[in-house]
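Peer 1: This is the structure alone, sequence omitted:
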């Protein structure tokens, strides 16, 4: 639906505010996660995806795609996480072409702590200033935009 009453500058300003609000919040969130756990944003994203997945493992190619990393970029992040003892690479017993990334016991512990810290930070930086209703509305609005603009559902 195209609203002819919405001024061009107004809609561009709205979108700018969305981006600026997201970036400011994301910078705060990732800064605190890095400070507390030594995790860069890509590493944190991978650990969170693994801690939420079945058996805390995923095929490398799927994880790289979901984390929006190139094959080379994912390999670098995975190498750092392996060196830190947070993940392991496990060949698939059923398909030689597939390698799984799996959280180690230490990785599961750190991922769980980081996820809890993330929730605490988001309560302070999103839920507290917006309140529950606006927070839910924001999430639903972003889900709608992701869906209609070609992202995952």
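Peer 2: Alright, I've got the coordinates. All figures in this text were calculated on a predicted structure; none of them were measured in a lab.
Peer 1: CA only for contacts and neighbour counts going forward, please
Peer 2: Noted.
Peer 1: same for the top helix by length along the chain, what does it pack against?
Peer 2: Secondary structure of the chain per DSSP state H: the longest helix is helix 8-37. The contact analysis (3 or more Cα pairs under 8 Å, 6 or more residues apart in numbering; DSSP states H and E) places helix 8-37 against helix 41-51, helix 105-122.
Peer 1: Could you check how far the residue lying closest to residue 100 once chain neighbours are set aside is from residue 85?
Peer 2: Leaving aside its sequence neighbours, residue 100 sits nearest to residue 59 (Cα to Cα, 6 or more residues apart in numbering; 4.2 Å). Residue 59 sits 18 Å away from residue 85, going by Cα to Cα, to the nearest Å.
Peer 1: ditto for residue 148
Peer 2: 39 Å.
Peer 1: between these two, who's got more neighbours?
Peer 2: Using other Cα atoms under 10 Å as the criterion, residue 148 and residue 85 rank with residue 85 on top: 14 against 11.
Peer 1: secondary structure class for that one?
Peer 2: At residue 85 the chain is in coil, as set by DSSP: H, G, I helix; E, B strand; the rest coil.
Peer 1: Put this next to the previous one:
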């Protein structure tokens, strides 16, 4: 059995910094969305993806992949949005198992109202804390992590 490669001081600082920052940013954004729009962060992301999609609709399996979530987790969140009239579901005409999530006009309006406050919170807790060089390094580094995990 190989001996584990323990993290050195710099590696541990990077790991712990990533964990703390990620958790604190996520908590702050979750609270902001809840307070200002009555949405969870996953629900907000669902609305964003639907708003960006042609016709405001995406097949549920594709939406789960885009959001990096389970189908059951997505089904729950879409169900919550559907109860509020923000999203509806429709059957896929070419596949009996396929279901589309469709953004309603109410959902589009809620998103329009929620987006400015959310972007301001993202700026406050992350973007404006870093200078342009730090943002470039962060974007490259996290982009690389994401690419490797996708493959």
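Peer 2: Nice, thanks for sending it over. Please read these numbers as outputs of a predicted model, since none were measured by experiment.
Peer 1: thinking again about what came up before, just checking, the residue nearest to residue 100 of the first structure touches residue 99?
Peer 2: Yes. Proximity of residue 59 of the first structure to residue 99 meets the contact threshold set by Cα atoms under 8 Å, at 5.7 Å.
Peer 1: any idea how far stretch 58-68 of the first structure is from the chain center?
Peer 2: In terms of Cα atoms, centre = their mean, to the nearest Å, the gap separating the centre of stretch 58-68 of the first structure from the centre of its chain is 12 Å.
Peer 1: for that stretch, which positions count as buried?
Peer 2: Going by neighbour count (16 or more other Cα atoms under 10 Å), the buried part of stretch 58-68 of the first structure is 58, 59, 60, 61, 63, 64.
Peer 1: Where strands are concerned, which of those residues count?
Peer 2: Cross-referencing the buried residues of stretch 58-68 of the first structure against strands under DSSP state E gives 58, 59.
Peer 1: Tell me which two in the buried residues of stretch 58-68 of the first structure are the farthest apart.
Peer 2: Using Cα to Cα, the two most remote members of the buried residues of stretch 58-68 of the first structure are 58 and 64, lying 9.6 Å apart.
Peer 1: So for these two, which residues contact both of them?
Peer 2: When Cα atoms under 8 Å, 6 or more residues apart in numbering defines a contact, no residue borders residue 58 of the first structure and residue 64 alike.
Peer 1: So residue 150 of the first structure, which state does it fall into?
Peer 2: Three-state call for residue 150 of the first structure (three-state DSSP): coil.
Peer 1: any idea how far it lies from residue 29 of the first structure?
Peer 2: 26 Å.
Peer 1: now do residue 144 of the first structure
Peer 2: Separation of residue 144 of the first structure from residue 29 of the first structure (Cα to Cα): 23 Å.
Peer 1: Ok, residue 13 of the first structure next?
Peer 2: From residue 13 of the first structure over to residue 29 of the first structure the distance is 24 Å, taken as Cα to Cα.
Peer 1: Tell me which of those two has more neighbours.
Peer 2: residue 29 (20 against 12).
Peer 1: could I get the buried residues of stretch 58-68 of the first structure as a markdown table with distance to residue 121 of the first structure?
Peer 2: Output for these, formatted as a markdown table (distance: Cα to Cα, whole Å):
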| residue | distance to residue 121 of the first structure |
| --- | --- |
| 58 | 27 |
| 59 | 29 |
| 60 | 29 |
| 61 | 30 |
| 63 | 25 |
| 64 | 26 |
